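*Asks:* Sequence and predicted model, in that order:
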Amino acid sequence: MIRYSPEFKQSLVEMHNQGRSYTELAAEYGPSADSIRNWVKLYTVHEVDGEKWTQADVNALQKENAKLREELEILKRAAVLLSKYN
């Protein structure tokens, strides 16, 4: 499976956002139209409350949030155990 750099993906997203079709980009640059469609969903910038976010940003934040929640649960359990011994 061919791996494409984030810069390459973003350049195709920009070209699509300027009016080029998925099929046209796929024929010219190689990745499938479905891959390009997925990249457009992932890299298109959305503005929320004056801040710009991509789906990749949201995915990264969700992953970080899950990790932090897990760490919080571990710390809560550790606090309960430590309080039993003090």
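*Replies:* Great, that's in hand.

*Asks:* switch to C-alpha atoms for all contacts and neighbour counts from now on
*Replies:* Will do.

*Asks:* tell me the centre residue of this protein?
*Replies:* For the chain, the residue lying nearest the average C-alpha position, counting by Cα atoms, centre = their mean, turns out to be Ala56 (1.7 Å).

*Asks:* and the comparison structure, right after this:
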Amino acid sequence: MGKTSKRYTDGYKNTIVELFNRGKTYSELNSEYGIPKTTMRQWVLKDKNKKDGTEGKEENIKEVLKKNAILQEENEILKKALSIFAREK
């Protein structure tokens, strides 16, 4: 027969990751909960990557908003210049 893998809920995984982030070691968590160290490392890495991706997107959004504000300001300047040149004719 094939080996069956144990399934953990997302809440349980998040609890283990939080305990690790608060200072518990993989060995301590393994002793307490019986979860393989490699499994916990995957959860911690996945959580870290998820957070890093979000932060990168937030900075990208801020950059886009800043560029948008500059373009709107330039657009207003061009509208005013156009109205000045239109009156001269």
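*Replies:* Arrived safely. No experiment lies behind these values; they were computed from the predicted model shown.

*Asks:* In the first structure, what range does stretch 8-19 of the second structure match?
*Replies:* Taking TM-score structural alignment as the measure, the first structure aligns residues 4-15 with stretch 8-19 of the second structure.

*Asks:* hmm, back to that, what's the spacing between the residue nearest to the centre of the first structure and Leu72 of the first structure?
*Replies:* Ala56 of the first structure sits 24 Å away from Leu72 of the first structure, taking Cα to Cα, to the nearest Å as the criterion.

*Asks:* can you check Glu51 of the first structure too?
*Replies:* Counting by Cα to Cα, the gap from Glu51 of the first structure to Leu72 of the first structure is 28 Å.

*Asks:* cool, and Tyr43 of the first structure?
*Replies:* Relative to Leu72 of the first structure, Tyr43 of the first structure is positioned 31 Å away (criterion: Cα to Cα).

*Asks:* Quick check on these two: which one has the bigger neighbour count.
*Replies:* Tyr43 (20 against 12; other Cα atoms under 10 Å).

*Asks:* Going by secondary structure, the corresponding residue of the second structure for the more buried one is in what exactly?
*Replies:* Alignment note (TM-score structural alignment): Tyr43 of the first structure maps to Asp47 of the second structure. Assigned by DSSP states H and E, Asp47 of the second structure falls within helix 37-87.
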